[in-house]
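Student: mind looking at a prediction? Sequence and model below.
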Amino acid sequence: MNVPALSGRLARWQVLLSEFDIQYVSQKEVKGSAIAEFIASRTSQEYEPIDFDFPDEDLMSILIREASVSNDEYWKLTFDGVSNALGHGIGAILVSSDGDHYPFTTRLNFDCTNNTTEYVACIFGLRAAIERKINMLKVYGDSALVIYQIKGEWEIKDFKLVKYKKLVLKLIKEFEEVTFDYIPIEENQIADALATFAVAFKYQSYPEQATENDKRTIRRMSSGYVLDGEVLYKKALDQVLLRCVDTKEAKSILEEVHEGICGTHANVHILVRQIIRFGYY
């Protein structure tokens, strides 16, 4: 109850219980033997011990046959690329004839245009399909330029895209049948989300000197933070986001709160709680 900011459920309970004179005491230690004796004293008379006999003890082995996905049926590939101020990312999804989804995404570490990311995303998806030994594929993308250039209906005016188209045509030969069709962006939201997700992360690798233990620690600590653009937030216990500040900002905030600009002349612990209430960490 004594957290800096109560969540909705805790606040409601605090209001409801405030009318009662409730005294909270700590739980005393209970010996394990007392619990065992309590459970034994209330054993049902109809209790039957568990039968541990294995009825099929003469069974030598069990053959488990894994369900195999047919590669002789049409699979579907959707792809998309994103290029903005934060970076460049691509996303692709392979969908089997049974409806199973296999997403792929990565961040591009070189400067390129949006059309280039679309071509790279298509190549990325085609290579993933080849690795799965898929024979028949239907490819869908929301870039009319890329789709119709691959189909040969539109000319390529940007010479930088020529090599990408040649690579696509080379990969197409690995399939028995492959088709390319344009779809609106509203029908390609999953691939677009994957590409956007890849762009959102600037750093996708651990420091070179990091050990496995260091990597686990980084993953555990990062789960408590949220990065919104260039601003880092710390997740509080009630899921309120607290903006992280550097040493200079922290000193300024401490001076303002301590001097009374924010309305307090308190000790260290109350001062820290007051700063957290203001939304800083």
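Tutor: Okay, I see it.
Student: drop to CA atoms for contacts and neighbour counts, all remaining ones
Tutor: Noted.
Student: what ranges do the strands span in the stretch 1-150 of the chain?
Tutor: For the stretch 1-150 of the chain, applying DSSP state E, counting those that start in this stretch gives strands covering 74-84, 87-95, 101-108, 136-141.
Student: Thr179 against Gly141, yeah?
Tutor: No. Here Thr179 does not reach Gly141: they are 11.3 Å apart, not a contact under CA atoms under 8 Å.
Student: who's more crowded, the two?
Tutor: Gly141 (27 against 13; other CA atoms under 10 Å).
Student: I figured that one hits Tyr148, correct?
Tutor: No. Because the distance of 10.2 Å does not satisfy CA under 8 Å, Gly141 is recorded as not touching Tyr148.
Student: residues near the closest residue to Phe79 other than its chain neighbours, how many?
Tutor: In this structure, Phe79 finds its nearest non-sequential neighbour in Ala92, 4.2 Å apart by CA to CA, 6 or more residues apart in numbering. For Ala92, the count of nearby residues is 30 (other CA under 10 Å).
Student: can you check Gly81 too?
Tutor: Gly81 - counted by other CA under 10 Å - has 33 other residues nearby.
Student: does it touch Ile123 like I think?
Tutor: No. Applying CA under 8 Å, one finds Gly81 not in contact with Ile123, separated by 11.2 Å.
Student: give me the common contacts of these two.
Tutor: Common neighbours of Gly81 and Ile123 are not found (criterion: CA atoms under 8 Å, 6 or more residues apart in numbering).
Student: the structure to be compared is supplied as follows:
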Amino acid sequence: MVNHRGIEANPAKIKALLDMKCPTSVKQCLIGKGIGKPPVACILCKQKVAGRGNQAHRIEVRTAYPLRHILHKPESSGRMLKWAVELGQFDLEYCPRAAIKGQALADFVLKFDEEVDDKAIVLEEPTSQESHQDEKKQELPHPWWILHVDGAVNNNRSGAGIVLITPEGHCLMSASHFKFNATNNDAEYEALINGLKLALEVGAVNLIVQSDSELVVNQVNGGFQARGPRTELYMRCTKRLLEKFLSAKLESVPREENSNADALAKMGS
């Protein structure tokens, strides 16, 4: 366990090893991940078998580590030498570990302490796959997407910049060039409409739209009146697209908070 004091042993796992029951079958197949666990397991196994009689039985140890080479090194000392002497009286056969399915399951189970109830895993089989998916869609809230839009007009050329941010933080960027004459407000509306279409195409349900054009934001939100037939058409088209989302918010932000979309708009123009 890693905590503010450093790295310490896990008391629950130590208790599990101490309380582990000895094997009951004669033929044992031991699977170990570390250097210390297989020798200890062999001793426990042999002690249990020896209690039935003096007949020796071969024990097969399956491991991915070179235990035979380590335990029979001439320069072994300390704990290794003690293990080598202790295991020398037994008939051990070290074999390579061919499959790890059983070990993987055991490692997974050991990650959860029995004393902690909140770590329990409950598996429930749904009645049908379709009903389970429908319930999941109803229960889980839809995440929010963020859309930054901006329009730019330079030297009778115009463009739009779009930055769509997914709930996971990924950015979808687009720079568009307009081959028709457009005013600043037209470019802002074009960027907004194209951004909303992009969000609908990728499946966004809840959307927050941010633009640095206070005029466009207030016209769509109802604060300002749209003057001119062209501006009114832009505003109606924007409102129809916003209604297709489950929830959509149009906000006005400072230009410095919309810098990425502004740079793409200038690139497009």
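Tutor: Sure thing, it's come through. Worth saying up front: this structure is predicted, and the values here are computed from it rather than measured.
Student: TM-score of the superposed pair?
Tutor: Here the TM-score for the pair of chains, by TM-score structural alignment, normalised by the length of the second structure, is 0.47; 136 aligned residues with a CA RMSD of 2.3 Å.
Student: on that earlier part again, TSV please, covering the strands of the stretch 1-150 of the first structure and showing distance to Glu249 of the first structure.
Tutor: Below are the strands of the stretch 1-150 of the first structure laid out as TSV (distance: least, CA to CA, whole Å):
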stretch	distance to Glu249 of the first structure
strand 74-84	30
strand 87-95	29
strand 101-108	33
strand 136-141	47
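Student: looking at the ones you listed, which is nearest to Ser252 of the first structure?
Tutor: Proximity to Ser252 of the first structure (CA to CA) singles out strand 87-95 among these, at 33.7 Å.
Student: from the contact counts, what lies against that closest one?
Tutor: strand 74-84, strand 101-108, helix 114-131, helix 189-200 (3 or more CA pairs under 8 Å, 6 or more residues apart in numbering; DSSP states H and E).
Student: which one of those is the most hemmed in?
Tutor: strand 74-84 (a mean of 25; mean count of other CA atoms under 10 Å).
Student: what number of residues lie near Ala144 of the first structure?
Tutor: When neighbours are defined as other CA under 10 Å, Ala144 of the first structure has 14 of them.
Student: distance to Leu254 of the first structure added to the helices and strands packed on strand 87-95 of the first structure, as a markdown table?
Tutor: Below are these laid out as a markdown table (distance: least, CA to CA, whole Å):
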| stretch | distance to Leu254 of the first structure |
| --- | --- |
| strand 74-84 | 38 |
| strand 101-108 | 40 |
| helix 114-131 | 46 |
| helix 189-200 | 33 |
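Student: now Tyr140 of the first structure: how far from Ser83 of the first structure?
Tutor: Distance, Tyr140 of the first structure to Ser83 of the first structure, using CA to CA, to the nearest Å: 19 Å.
Student: so which of the helices and strands packed on strand 87-95 of the first structure gets nearest Val15 of the first structure?
Tutor: helix 189-200 (41.4 Å).
Student: hang on, isn't the residue nearest to Phe79 of the first structure packed against Thr117?
Tutor: No. The pair Ala92 of the first structure / Thr117 is not scored as a contact, 11.5 Å apart, by CA under 8 Å.
Student: which neighbours do those two have in common?
Tutor: Taking CA under 8 Å, 6+ apart as the criterion, Ala92 of the first structure and Thr117 both touch Asp80.
Student: where along the stretch 151-269 of the second structure do the strands fall?
Tutor: According to DSSP E, counting those that start in this stretch, the strands that the stretch 151-269 of the second structure contains are 157-165, 171-178, 206-211, 247-252.
Student: out of the ones you listed, deepest packed?
Tutor: Note that of the strands of the stretch 151-269 of the second structure, strand 157-165 is the most buried (mean count of other CA under 10 Å), with a mean of 26.
Student: so which elements touch that one?
Tutor: strand 144-154, strand 171-178, helix 184-201, helix 259-268.
Student: quick one, the shortest one and strand 157-165 angle?
Tutor: What that stands for is strand 171-178 of the second structure. 170 degrees (axes from the mean of the first three to the mean of the last three CA atoms, to 10 degrees).
Student: please apply the same query to the longest one.
Tutor: Here helix 184-201 of the second structure runs at an angle of 30 degrees relative to strand 157-165 (the same axes, to 10 degrees).
Student: just checking, what packs against helix 184-201 of the second structure?
Tutor: strand 144-154, strand 157-165, helix 214-221, helix 229-242.
Student: mean neighbour count, the ones you listed: which tops it?
Tutor: Highest mean neighbour count among those (mean count of other CA under 10 Å): strand 157-165, a mean of 26.
Student: next, the angle strand 144-154 makes with it.
Tutor: In terms of direction (the same axes, to 10 degrees), strand 157-165 of the second structure departs from strand 144-154 by 170 degrees.
Student: now the angle between helix 259-268 and strand 157-165 of the second structure, please.
Tutor: Using the same axes, to 10 degrees: strand 157-165 of the second structure against helix 259-268 is 150 degrees.
Student: which other residues reach strand 157-165 of the second structure?
Tutor: 145-153, 171-179, 181-182, 187-188, 190-191, 194-195, 199, 260-269.
Student: how about 7 Å then?
Tutor: Identification of contacts with strand 157-165 of the second structure by CA atoms under 7 Å, 6 or more residues apart in numbering yields 145-153, 171-178, 182, 187, 190-191, 195, 261-262, 264-266, 268-269.
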